[in-house]
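>>> Predicted structure and sequence below. I'll ask about it afterward.
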Amino acid sequence: MRNNSFGEHTEVELGSLLRRIETGKSPAAEDLPAGDGEWGVLKVSAVQRGFFLPAENKVVRDSSLIFPSYEVKSGDLLMTRANTEDLVGLACIARTPPPRLMLSDKILRLVVDESAADSTFISLVLAQSSTRRQIWSAATGTSGSMKNISQTQISRLRVPDVPLGEQRRIVAAHAVMERRTAALEHVRAKLKDAEAALAAEVFANGTSLWPTARLESIATVAAGVTLGSEPVGEGTVELPYLRVANVLDGRIDTSDLKRVRILRTQYERFSLRKGDLLLTEGGDLDKLGRGAVWDGRIDPCLHQNHVFRVRCGEEMSPDFLALYTSSDAGRAYFQRVGKQTTNLASINSTQVKYMPVPVPPLTEQEELLGPIRSVRSRVAAVDRQLSKLRVIQQGVLEDLLSGRGDAGHPDAAARS
């Protein structure tokens, strides 16, 4: 066997395991999910890393724009053709999708040759770091813009040549590990529901009694470093930075950090401190202004220009401010002032600065945050368990795909 990116297994082109690749269309649609009995067209955000979000769709009301041949069926292997650099080429299986959802022209359906490959196995391979690197290398598009990968490039991806029986054993072993992860995620979801209920109660009871102020009067708002023309030579430094993909709703994901070079004199302007609230500039309308408080886990660290840094003064707890920006009232403000384009919505720094914010006494803020922080500490403990399990799971899966593991052994998954 020759040496390759997957270790012990030889490789074949992905196209040799497919019957064909299909694409859809992107008809005129409203930025609302389809209701019962309505047709919808999928957004690229419907395809996530290893899972499918059918609610990420736009309703199509014009019957002349509905194409039943593009309807997503149970078991379809879907892949994004166009997305940001980090997200282009993501793949997942559509497990029991609701009826009347169509492929868009940015999502492909990979029709697998069932005599040669298992669809779930292919989806696992497409998620591996070695395959992702191939996708990033093949994708075209200018820096900072949408990236595209063609059907020809997808067909030429190198994947491990694994016998069908072994593929199915690998899928079964992976399913055992997924059930463990799902059990922990169920616990986490229950805790997050409790946290959301406590947060809703805070603003349902007290808002009308508290004074309000523009955000700019109680905090400073700043944009981060702009990518694309990095300085070189002496007087510069290369540092990690947070981009939109790192700033999620209620948490910061640093599992995949990129680096950027800046002038040393710009460090204070773009650097983060523990306690900074980070808010995203753009995305789907209902996700505008999503964010979380930076915990300082990486220092030094910068933020990109599409992520606003909000640094609170003495009158405001960043945790309380984050609670408000993610509340129904906070989200309603961002949706009201956000600028909507064909594919995305965005807010600017002025709109963030002008946001009206309730300002109860700091002691009351801390008192209200007490029960919420208690639940969050339990969520953090579950997150640590999940993180550890996923690292183990990834290592086991890479061993199985490379041929170094034993998917046929009855304890293969249990040994993780």
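The structure has been received and is ready for your questions. Everything quoted here is computed from the prediction, not taken from an experiment.

>>> drop to CA atoms for contacts and neighbour counts, all remaining ones
OK.

>>> all helices of the stretch 1-150 of the chain, in order?
Taking DSSP state H, counting those that start in this stretch as the criterion, the stretch 1-150 of the chain contains helices spanning 119-127, 129-138.

>>> For residue 408, which of these is the nearest?
Closest to residue 408 of the helices of the stretch 1-150 of the chain is helix 119-127 (C-alpha to C-alpha; 14.9 Å).

>>> which strands and helices sit next to the closest one?
strand 76-80, strand 91-94, helix 164-206 (3 or more C-alpha pairs under 8 Å, 6 or more residues apart in numbering; DSSP states H and E).

>>> Output the ones you listed in a markdown table, with distance to residue 109 and mean neighbour count appended to each entry.
Below are the helices and strands packed on helix 119-127 laid out as a markdown table (distance: least, C-alpha to C-alpha, whole Å; neighbours: other C-alpha atoms under 10 Å):
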| stretch | distance to residue 109 | mean neighbour count |
| --- | --- | --- |
| strand 76-80 | 5 | 25 |
| strand 91-94 | 10 | 25 |
| helix 164-206 | 20 | 16 |
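
>>> Put this next to the first one:
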Amino acid sequence: MKWKMLPFAKVAEVITGNTPSKKEPENYGYGIPWVKPHDLDTWQPITKTEENLSEIGQKKSRLIPPGSVMVCCIGSIGKVGIAGTKLATNQQINSLIFKPEIEPKFGYYYCCHILPIFKSEARQAVISILNKSNFEKITIPLPPLSEQRRIVEILDQADALRRMRAEAYAKAERILPALFIKMFGDPATNPMGWEMLPISDLAQVQGGLQLTPKRENYPITMPYLRVANIYRDKLALDEIKYIKVTKNELERIALQSDDILMVEGHGNRQEIGRCAIWDASIQPCLHQNHLIRVRVDKTKAEPIYISAFINSSGGREQLFRFGKTTSGLNTISVSNVRNTIIPLPPLTLQKSYALQVQAAKDIQRQVDKQREKIDKLFSCILQRAFSGELTAKWREAHMKELLAEMEEQAKALNLRDNADFQQLSLL
């Protein structure tokens, strides 16, 4: 069976969202959900959002019904969601209101499956854009409705397993902040009255290397870390870049195991100062100037404790106060980091915390591996679903009914007199 492939414009109404004027506060408030890109990529149908449109704002927006499939087409290309209630979206999102011949959840899963197509069709600029015209030309398979529902039923079962694993991972993520508060108290208020010291009393703080054209003539090529490699308590080492350095720079900037790396500058104020501990998985390795290195004196403090404090509400609040904004970039300095005040519990208590953190991270790594396997399995199931393999045996058992359905679909979509209609039959 080869399914007919039809453009979105043939099987759905495509609605681009908009933003009612922010200069008119009466447009916003209690009312219907207003979806923006960060509200997407959730398993559940969307019924709540951070911002809502008032009755006045609704009249200036483009409302979409429950079951509409939303796709981000500006910026975070390919993020997908499905409406669980009547709502509106901003202009970064195109919504597909499918005709009766496409099951909404089938359309949703298909959009999740074709992220590479969305990205390949987008115009690459400072901000990636997939315009409405190109979006409408993207094609979707047209199985009979009963087969679409069978595919959705199977995918829902597989997706439920993914959700369970994701929930287990989220629980594991919450363990460490709770453990920190249990052992040391609220980091913002220091209720246990620990001695307060600046980081400069506990560690060496060092800036990184600036990327400049003159480096092309330097003799040594080395891997280096940048902001994209450092997340809150996580390293992302999938993409490592290289820099040319002098021998002196290599000796001065080379990272050591347990160094803390902090983000010096970021467009999002919430991300300045986020940090992770270097695991020495790449040796030797350097860091650029948008990261600040903190090398803890282990006779005075535990790197795991210091890192946890910096990432906590207490540490972040100090860094927010220090931060400066220039041309939309929020920054902190080496001096700011040195002057950050940290409550210092007894070293034995810090070491006990570090051991428990390591044990929890071992569990997290196991959960990560399981999640990766399940995600790969789900991707494989999606591939089989939209190639027709997943329901091949089911289709054989229901062939007569399916052919009748396909003919009805063709009539409804005005395909009956089209030569392409022949593709709706067995090849």
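Structure's in. What do you need? Here the structure is a predicted model, which means the values were calculated and not measured.

>>> tm score of chain vs chain?
Here the TM-score for the pair of chains, by TM-score structural alignment, normalised by the length of structure 1, is 0.72; 382 aligned residues with a C-alpha RMSD of 4.4 Å.

>>> picking up where we left off before, nearest to residue 115 of structure 1 among the helices and strands packed on helix 119-127 of structure 1 would be which one?
helix 164-206 (7.8 Å).

>>> mind checking what residue 177 of structure 2 lines up with in structure 1?
Aligned against structure 1 by TM-score structural alignment, residue 177 of structure 2 finds its counterpart in residue 196.

>>> er, residue 388 of structure 2 actually
That one, residue 388 of structure 2, aligns with residue 403 by TM-score structural alignment.

>>> for the closest residue to that match other than its chain neighbours, what are its contacts?
Nearest residue to residue 403 of structure 1, sequence neighbours excluded (C-alpha to C-alpha, 6 or more residues apart in numbering): residue 8, at 5.2 Å. Residues near residue 8 of structure 1 by C-alpha atoms under 8 Å, 6 or more residues apart in numbering: 1, 2, 402, 403, 404.

>>> do residue 132 of structure 1 as well
89, 126 are the contacts of residue 132 of structure 1 under C-alpha under 8 Å, 6+ apart.

>>> That one -> structure 2?
Match for residue 132 of structure 1 (TM-score structural alignment): residue 115.

>>> Roughly how far does that match sit from residue 138 of structure 2?
According to C-alpha to C-alpha, to the nearest Å, residue 115 of structure 2 stands 11 Å off from residue 138 of structure 2.

>>> In the longest strand along structure 2, which residues are buried?
Longest strand in structure 2, counting residues (DSSP state E): strand 28-35. Across strand 28-35 of structure 2, burial judged by 16 or more other C-alpha atoms under 10 Å covers 28, 31, 32, 33, 34, 35.

>>> and what of stretch 292-301 of structure 2?
Neighbour-count burial for stretch 292-301 of structure 2 [16+ other C-alpha under 10 Å]: 292, 293, 294, 295, 296, 301.

>>> start to end distance for that stretch?
Stretch 292-301 of structure 2: ends 18 Å apart by C-alpha to C-alpha.

>>> what separates that stretch from the chain centre, distance-wise?
Averaging C-alpha positions (C-alpha atoms, centre = their mean, to the nearest Å) puts stretch 292-301 of structure 2 31 Å from its chain's average.

>>> Same check on stretch 321-333 of structure 1?
That offset, for stretch 321-333 of structure 1, works out to 20 Å (C-alpha atoms, centre = their mean).

>>> cool, and stretch 399-409 of structure 1?
Taking C-alpha atoms, centre = their mean, one finds stretch 399-409 of structure 1 lying 29 Å from the centre of the chain it belongs to.

>>> same question, stretch 44-58 of structure 2
With C-alpha atoms, centre = their mean, you get 22 Å for stretch 44-58 of structure 2.

>>> what's the answer for stretch 113-127 of structure 2, then?
16 Å.

>>> ok, which stretches of the stretch 301-427 of structure 2 are helices?
Counting by DSSP H, counting those that start in this stretch, the helices of the stretch 301-427 of structure 2 are 303-311, 313-322, 334-338, 347-387, 392-397, 399-412.
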